[in-house]
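In: With the sequence up front, the predicted model follows.
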Amino acid sequence: MQTVYVNGDYLPKDEAKISVFDRAFLFADAVYEVTSVIGGKLVDFAGHMARLHRSLGELDIEPPVSDDEMLDIHRRLVAENAIEEGMIYLQVTRGTADRDFLFPEKDVRPNLVLFAQAKSLIDNPFVERGQKIVSMEDLRWRRCDIKTTQLLYASWAKSLAHADGADDAWLVRDGFITEGTSNNAYIVKEDGTIVTRQLSEDVLSGITRSAVLECARQLQMKVEERPFTVEEAKAAAEAFSTSASSFVNPVVEIDGSTIGNGAPGPVARRLREIYLEKSRAAAI
């Protein structure tokens, strides 16, 4: 039986309940994080907590528990659900209040929900075959740097991509790729330079993004943080995406155009290898 956490209680999933007046349900007034689990340990937990605090601060939501308590909750869910490889999802909502567009008064307490998912993360078919991507207009709200639960457009775009025979969509605003539906996007130039969009309100500051770029710099790979176009991606030597649940995934096609030689490239492969090596060593 799957065990979940709701506001201090560890419950079977069928007994876990949140009010219909919770503001996440009514307004997507909530933030979340997803921490990967490898070998029964948490990957980059401190990075996820730092981003969680930033998201909460931007929306003026109080942290419901301390970081030490949050770590204990994560570890207990890993143990009780016997997660060797997978993810822990956490969501903090502004709380439960009568439906009103105005934020409720400060005495409303945030709601905290966590659950575990067993999932094969390392044995990923995209590593060998690469992803096929379609470009799509980025119509999300303009604070993409806050990791909120406003995911309808991203979910819609990914679903449309799948219906079109692709694996995912890369979103485009003002002629430039921002990011994927649930990942950061990269291209590799002919000279080996890695290009990815600089951090701003247009993209999420990916925890895996930060770690992978640090790996690249340690490997003395050149990195340019700037916008790039769909045409630039089509002409690139290779391309890839990063996220907490997929690590580094090569991209071999965009809008029907083959990228490079149509196979996962050496830069993406090497970055995935070194990222996993470092993540296993640092997991807690």
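Out: Okay, I see it.
In: CA only for contacts and neighbour counts going forward, please
Out: OK.
In: mind checking how far residue 104 is from residue 24?
Out: 13 Å (Cα to Cα, to the nearest Å).
In: do residue 245 as well
Out: According to Cα to Cα, residue 245 and residue 24 sit 23 Å apart.
In: More neighbours: which of those two?
Out: Set side by side, residue 245 and residue 24 show more neighbours around residue 24, with 23 against 19, by other Cα atoms under 10 Å.
In: pretty sure the more buried one is touching residue 93, no?
Out: Yes. Shown here, residue 24 and residue 93 form a contact pair, counting by Cα atoms under 8 Å, at 5.6 Å.
In: can you tell me which residues contact the nearest residue to residue 33 once chain neighbours are set aside?
Out: Counting by Cα to Cα, 6 or more residues apart in numbering, residue 90 is the residue found nearest to residue 33 once chain neighbours are left out, at 5.4 Å. Residue 90 sits next to 32, 33, 34, 112, 113, 114, 115 when contact means Cα atoms under 8 Å, 6 or more residues apart in numbering.
In: Can you verify residue 90 is assigned to a strand?
Out: Yes. Secondary structure assignment places residue 90 in a strand (DSSP: H, G, I helix; E, B strand; the rest coil).
In: Show me where the stretch 1-150 of the chain has its helices.
Out: Secondary structure of the stretch 1-150 of the chain (DSSP state H, counting those that start in this stretch): helices at 23-27, 45-58, 67-80, 125-129.
In: So residue 184 versus residue 163, what's the distance?
Out: Applying Cα to Cα, the value for residue 184 to residue 163 is 22 Å.
In: The structure to be compared is supplied as follows:
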Amino acid sequence: MARTVYLNGEYLPETEASVSIFDRGFLMADGVYEVTSVLGGRLVDFAGHAKRLERSLNALDMKMPMTEEALLEIHRELVRRNDLEDGLIYLQVTRGAPGDRDFIFPDPATTPLTVVLFTQSKPNLADSPEAKRGLKVISIEDIRWGRRDIKTVQLLYPSMGKMMAKAAGADDAWMVEDGKVTEGTSNNAYIVKDGRIITRELSHDILHGITRAAVLRFAEEAQMKVEERSFTIEEAQAADEAFITSASSFVTAVIQIDGVTLGEGVPGPVAQRLRQIYLEESRARAV
């Protein structure tokens, strides 16, 4: 059965949904997106994703297409119509389709935003094999633009990074700029040394992860030590543990970096504990 998707005010079978060839998301990557996890039919960290969506839109001189409450109802309706138990909801907002190609932004009064939402079913999302075995990552140069804090749809280089990792027999790539790790291709990066959780501080250099914010809050509530600073690949290779966070992978251990195995080569206790805490708290607070 075809999925039901949302497009510009309508719920449609995915086979009937279409966007103009002149849409600026297609022509210019002029748009932003969010991904919200669904566990047990409920939305995880929805309010955080809605706030970041507004922040990204504002940074690109776009307005929220609707209220947070209306957006929440669309998410819930898609969960209901698609019988989604565990999975993801993707939301994409572009500057719209002005009817021709131009570098100049169209007038928002005459060119409405394009709003698309669709679901992805991921049975047992919280019980993934990757979380049990841990991830292998490689390092690659970070050559993206300077505003990585805006969650734009221009994802070509992260996609290339994942393909570089696949070609190297790894699971993902950590990007490095000026000798320091920025983040993973679709996640925030962390190391653990002497009981301290270390992750790069917030700036324009990295995405302000919603899962990152929750995990760091839960870590501090559990009286774990958190240090927000940059680190090198060499420091990561000498760490006791490493892990990533994202809306789709939650907290997932990293067990190898550029061929160097960390610890015993299995997910470490800090990553495992944080994953347990995050999942428990997220399920309890899901809407």
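Out: Structure received. Because the structure is predicted, anything quoted here is derived from the model rather than measured.
In: Any idea what the TM-score is?
Out: TM-score for the superposed chains, counting by TM-score structural alignment, normalised by the length of the first structure: 0.99, backed by 283 aligned residues with a Cα RMSD of 0.7 Å.
In: returning to that earlier point: list residues touching both of residue 24 and residue 93 of the first structure?
Out: Among the neighbours of residue 24 of the first structure, those also in contact with residue 93 (Cα under 8 Å, 6+ apart) are residue 30.
In: Report the aligned residue range of the first structure for the longest helix anywhere in the second structure.
Out: Longest helix in the second structure, counting residues (DSSP state H): helix 269-285. Aligned by TM-score structural alignment, helix 269-285 of the second structure falls on residues 266-282 of the first structure.
In: and the matching stretch, how far from the second structure on average?
Out: Mean deviation of stretch 266-282 of the first structure relative to the second structure after superposition (mean Cα distance after the TM-score superposition for the first structure): 0.3 Å.
In: Just send the helices of the stretch 1-150 of the first structure back as CSV, with distance to residue 15 of the first structure too.
Out: Below are these laid out as CSV (distance: least, Cα to Cα, whole Å):
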stretch, distance to residue 15 of the first structure
helix 23-27, 18
helix 45-58, 26
helix 67-80, 16
helix 125-129, 35
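In: Which of the contacts of residue 90 of the first structure are conserved in the second structure?
Out: Compared against the second structure with both residues aligned by TM-score structural alignment, their matches' Cα atoms under 8 Å, those retain 32, 33, 34, 112, 113, 114, 115.
In: neighbours around the last one, how many?
Out: Spelled out, that is residue 115 of the first structure. Residues near residue 115 of the first structure, counting by other Cα under 10 Å: 22.
In: ok, back up a step: return the member of the kept ones among the contacts of residue 90 of the first structure nearest to residue 216 of the first structure.
Out: Set against residue 216 of the first structure, the nearest of these by Cα to Cα is residue 34 (23.2 Å).
In: ok, the closest one - how many residues close by?
Out: 19.
In: Now for the spatially closest residue to it that is not a sequence neighbour: which residues touch it?
Out: Excluding its sequence neighbours, the residue lying closest to residue 34 of the first structure (Cα to Cα, 6+ apart) is residue 89, at 4.6 Å. Shown in contact with residue 89 of the first structure (Cα under 8 Å, 6+ apart): 32, 33, 34, 35, 114, 115, 116, 117.
In: Most neighbours among these, please name it.
Out: residue 116 (26 neighbours).
In: Confirm for me that that residue is in contact with residue 88.
Out: Yes. Look at residue 116 of the first structure against residue 88 with Cα under 8 Å: they come within range, at 4.5 Å.
In: Now for these two: what residues contact both?
Out: Jointly contacting residue 116 of the first structure and residue 88 under the rule Cα under 8 Å, 6+ apart are 77, 78.
In: circling back to that earlier point, among the kept ones among the contacts of residue 90 of the first structure, which ones are in strands?
Out: 32, 33, 34, 112, 113, 114, 115 (DSSP state E).
In: you'd agree the first one is up against residue 52?
Out: Yes. The pair residue 32 of the first structure and residue 52 passes the contact test of Cα under 8 Å, sitting 7.1 Å apart.
In: what sits in contact with each of those two?
Out: Contact criterion Cα under 8 Å, 6+ apart; residues shared by residue 32 of the first structure and residue 52: residue 147.
In: Show me what counts as buried in stretch 148-157 of the first structure.
Out: Within stretch 148-157 of the first structure, the residues that count as buried by 16 or more other Cα atoms under 10 Å are 148, 149, 150, 154, 157.
In: Please read the previous query as pertaining to stretch 82-94 of the first structure.
Out: In terms of neighbour count (16+ other Cα under 10 Å), stretch 82-94 of the first structure has its buried residues at 83, 84, 85, 86, 87, 88, 89, 90, 91, 92, 93, 94.
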